[in-house]
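Visitor: just to be clear, the model below is a prediction. Sequence and coordinates:
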Amino acid sequence: MALSWTLAALSLLPLLDAQSPVCANLTAAPITNATLDQLLASPQISGKWFYLASAFHNPEFNQSVRTIHAAFFYFTPNHTDDTILLREYLTIGNQCIYNSSYLKVQRENGTLSKHEFGKEQFADLLLTKDPKIFMLGFSLRDEQNKGLSFYADKAEVTEEQMRVFHEAIKCLGIQTSEINYTDAKKDLCGPLEKQQKEERQKEKEGHTALD
């Protein structure tokens, strides 16, 4: 599904300098083994993230995100083969859609990618000082296709956290009126998430019993 993989960006980049201008920090940094090893030990890795908002000039991306009413995801990174397992729950229309897929990690230029729209799509990973939020940048130097998406570890964020996203949007020359927001109250994936958690727990207990 268009843009679905962007819902699972892994926080692979060093923290951006909070004292620097926002626009100066909208650049991906190289991903190193040390960065991956540090993040693999982080409790955030197994955590739950929410897709909250985005704004795109790319017409295909913009059309796709407009259909997403609510979304959250889990991911599991593998620094050995430079991939990330994505498990995402999307509420589109009146139904919940679950997807499981793998993202590729490009270490040297600090990006994630997945094959969509007939080609490999790339996104820069961008963080701020606040480890509870992050952004993904798309074609940031391309006026016709640039875009930015915003994620957090909760379905609702503070005014300060949202301000970080709004400032970045303005820095890119995108109007705040162009932003598409999700609404956690419209989420329909809670029951499926609960069911899958119970199934995984039973499977885990079954393996433990066999051991």
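Guide: Arrived safely, thanks for sending.
Visitor: every contact and neighbour count from this point should use C-alpha atoms.
Guide: Fine.
Visitor: in the protein, which spans are helices?
Guide: Per DSSP state H, the chain carries helices over the ranges 33-40, 59-65, 159-171, 190-210.
Visitor: can you lay out the ones you listed as TSV showing mean neighbour count and distance to Phe75?
Guide: TSV is the format used below for those (neighbours: other Cα atoms under 10 Å; distance: least, Cα to Cα, whole Å):
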stretch	mean neighbour count	distance to Phe75
helix 33-40	14	11
helix 59-65	16	20
helix 159-171	16	22
helix 190-210	11	14
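Visitor: nearest to Leu86, out of those?
Guide: helix 190-210 (13.9 Å; Cα to Cα).
Visitor: quick one: closest of the helices of the chain to Arg87.
Guide: Closest approach to Arg87 among those is made by helix 190-210 (10.2 Å; Cα to Cα).
Visitor: included below, for side-by-side comparison, is a second structure:
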Amino acid sequence: MVALGEIELKDAARQAAGNWQDFNCFVWFRRSELAKPKDWAVIYTHNRDSGLLDQSNASVIRAALKPFTEGDDPDVVVESHSHWAVGHVSGFSVRVFRRGQITKAFRTYHELAESMEDYPILDETDYSNRESEATFENLEHAAWRLKREFDLPENWQDETYSWLSDSRPNSLENTDDQGGWPDDDDLTAAFEALGYERVE
């Protein structure tokens, strides 16, 4: 099936409306609450194991669609469904057609889908911030063994991140879309340069 962002709006709307009927092993209980469930599409943006890019884009999409989630009869409803392989998948159900016309909500999503086809990152700043935050959090795990070999101060993560950023920026590069993960050599160099003493 062609990605919605690769085709024109009208074709994308026809393809998306009622797409949930084609999902394997899927039961959408909310369909019973809708007068015309075939006018709706279920669109997933991320899952439990999603990388930083999907998380970032999902956040941008959520913000763009938020105005359409309000009111008594919204055109967008936040969805999260359990999945045997990835724990859960999350996204939205979007009303594609209202009284035969393509909704503004679907038009908004389609514009974002087109943007992602042209360039995968919807918001460079958001994605960059997520990379930095993940890398900082990864320091604790990356240094799990070395932490026993050095007497580290409380703010060692801040100091180590700053030193690596200045002296070995390659060690902080995003890996597998999960943030940077410096190796033992980089961390040892940082600890020694920062004057952290080895534990006897």
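Guide: Happy to help now that I have it. What you are looking at is a predicted structure, and each value in this text was computed from that prediction instead of being measured.
Visitor: please state their TM-score.
Guide: Here the TM-score for the pair of chains, by TM-score structural alignment, normalised by the length of structure 2, is 0.26; 81 aligned residues with a Cα RMSD of 5.0 Å.
Visitor: okay if I get the helices of structure 1 as a markdown table plus distance to Thr76 of structure 1?
Guide: Putting the helices of structure 1 into a markdown table (distance: least, Cα to Cα, whole Å) gives the following:
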| stretch | distance to Thr76 of structure 1 |
| --- | --- |
| helix 33-40 | 9 |
| helix 59-65 | 23 |
| helix 159-171 | 25 |
| helix 190-210 | 15 |
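Visitor: out of those helices, which is closest to Leu103 of structure 1?
Guide: For Leu103 of structure 1, the closest of these is helix 33-40, at 14.6 Å, according to Cα to Cα.
Visitor: quick one: closest of the helices of structure 1 to Ser100 of structure 1.
Guide: Across the helices of structure 1, Ser100 of structure 1 has its closest neighbour in helix 190-210 (12.5 Å, Cα to Cα).
Visitor: for that closest one, packing partners?
Guide: Packing partners of helix 190-210 of structure 1 (3 or more Cα pairs under 8 Å, 6 or more residues apart in numbering; DSSP states H and E): none among the helices and strands.
Visitor: which other residues reach that helix?
Guide: By Cα atoms under 8 Å, 6 or more residues apart in numbering, the surrounding residues in contact with helix 190-210 of structure 1 are Tyr89.
Visitor: closest to Cys96 of structure 1 out of the helices of structure 1?
Guide: Among the helices of structure 1, the nearest to Cys96 of structure 1 by Cα to Cα is helix 190-210 (8.1 Å).
Visitor: before we move on, the earlier item: and the helices of structure 1: which comes nearest Phe134 of structure 1?
Guide: The closest of these to Phe134 of structure 1 is helix 159-171. By Cα to Cα, the value is 8.8 Å.
Visitor: on that earlier part again, mind checking which of the helices of structure 1 is nearest Glu88 of structure 1?
Guide: Nearest to Glu88 of structure 1 among the helices of structure 1 is helix 190-210; the distance by Cα to Cα comes to 9.6 Å.
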